[in-house]
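> what's the 3D shape of this:
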Amino acid sequence: MKYYSPSETAERTGFSLDTLRYYERIGLLDSVHRASSGHRRFTDDDLGWLGTLSCLRNTGMPIAEMRRFAELCREGDHTMDERVALLEKHDARVSEEIAGMRERQKYIRNKVQWYKEFAMPAASVSSGA
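Below you'll find the predicted structure:
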């Protein structure tokens, strides 16, 4: 089995060392292996799990829900329905956020178009250009 040091894990995942320690402390990372020296050693499975956590975090899932998802995963396959429900709820929130961002983007694009059509031509005429 291949092991990665905390710094290698941080480099591969994009998480800081502080975040890795924090995730372990709050239960998002479970049973990180330790070398005989006591130093943490991460596996490919840990890196895969950190990829999942990164996706959930980057899409705005609250830490409490990430913790619940981690607990459900550790509890076993009988929690699949609850995991799916949690992810579907999060997906609905993400969809709402995307829709809101699209509306705000539409406003910005309209404002840009207004400036291009009305404000900028007047400014270039008045400046003698």
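> Going by C-alpha atoms from here, please, whenever you check contacts or count neighbours.
Fine.
> So which bits of the helix or strand harbouring residue 83 are buried?
Using DSSP states H and E, residue 83 sits in helix 80-114. Using 16 or more other CA atoms under 10 Å as the test for burial, helix 80-114 gives 83, 86-87, 90.
> Please tell me how far residue 125 sits from residue 119.
Distance, residue 125 to residue 119, by CA to CA, to the nearest Å: 10 Å.
> neighbour count winner among those two?
residue 119 (12 against 9; other CA atoms under 10 Å).
> Could you report the distance from that one to residue 103?
Computed as CA to CA, the residue 119 to residue 103 distance reads 23 Å.
> which stretches of this structure form helices?
Ranges of helices in the chain, per DSSP state H, are 6-13, 17-25, 44-58, 63-75, 80-114, 120-126.
> For residue 36, which of those is the nearest?
helix 6-13 (15.0 Å; CA to CA).
> Let's see this one next, to set against the first:
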Amino acid sequence: MNFSIKEVAEKLNISQYTLRYYEREGLIPSVQRDNNGRRVYTDADLGWLQIVCCMRATGMSISYIKKYVDLCISSKDTLDERRKIMLEQKEIIEEEIKKYTDLLELVNMKLDYYDKKVSKDELKELIIEKKK
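Prediction:
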């Protein structure tokens, strides 16, 4: 299936400018063009873009992503190196998940505190109301 730049931008929630930039930087190996010179993205291009977006979301630099893409298109002899890059990305994501899990735990503790406080205050108000 083929997609326009607008469709890909909407599908991946990135700007058309970003798509053009990724292409200029060589992060999408071979975007085809139609007879009018407009970009035509394939399912394979979308696959590349999903990986690129994932890597960017974890803070990987454009040059490091470019290195990964170059390894992917060069040969099968680079499987170990590509796997190492993916393993590093996995570790980064796991660290981020842990960080946010810890933050969530703190927020939940504060919510529990406020819930208990509110419950005690409501109970006090009920007791006062009954005494009247």
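> Using JSON lines, please lay out the helices of structure 1 together with distance to residue 31 of structure 1.
Formatted as JSON lines, the helices of structure 1 follow (distance: least, CA to CA, whole Å):
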{"stretch": "helix 6-13", "distance to residue 31 of structure 1": "14"}
{"stretch": "helix 17-25", "distance to residue 31 of structure 1": "8"}
{"stretch": "helix 44-58", "distance to residue 31 of structure 1": "10"}
{"stretch": "helix 63-75", "distance to residue 31 of structure 1": "11"}
{"stretch": "helix 80-114", "distance to residue 31 of structure 1": "21"}
{"stretch": "helix 120-126", "distance to residue 31 of structure 1": "61"}
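> So for residue 33 of structure 1, which of the ones you listed sits nearest?
helix 44-58 (9.7 Å).
> Name the residues of that closest one that come out as buried.
46-47, 49-51, 53-54, 56.
> Next, the angle helix 6-13 makes with it.
Computed by axes from the mean of the first three to the mean of the last three CA atoms, to 10 degrees, the angle separating helix 44-58 of structure 1 from helix 6-13 equals 50 degrees.
> name the helices or strands packed onto helix 44-58 of structure 1?
helix 6-13, helix 63-75 (3 or more CA pairs under 8 Å, 6 or more residues apart in numbering; DSSP states H and E).
> What lies in contact with the last one?
Yep, that's helix 63-75 of structure 1 we're talking about. 26-29, 53, 56-57, 79-80, 82-83, 86 (CA atoms under 8 Å, 6 or more residues apart in numbering).
> okay, among the residues you listed, which ones form the most distant pair?
The span of the contacts of helix 63-75 of structure 1, defined through CA to CA, is set by 26 and 80 at 22.1 Å.
> re earlier: need the helices and strands packed on helix 44-58 of structure 1 in a markdown table with distance to residue 34 of structure 1 and mean neighbour count, can you?
Compiled in a markdown table, the helices and strands packed on helix 44-58 of structure 1 are given as follows (distance: least, CA to CA, whole Å; neighbours: other CA atoms under 10 Å):
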| stretch | distance to residue 34 of structure 1 | mean neighbour count |
| --- | --- | --- |
| helix 6-13 | 11 | 16 |
| helix 63-75 | 19 | 16 |
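> Could you export those helices as CSV, including distance to residue 35 of structure 1?
Listed next are the helices and strands packed on helix 44-58 of structure 1 as CSV, based on distance: least, CA to CA, whole Å:
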stretch, distance to residue 35 of structure 1
helix 6-13, 12
helix 63-75, 23
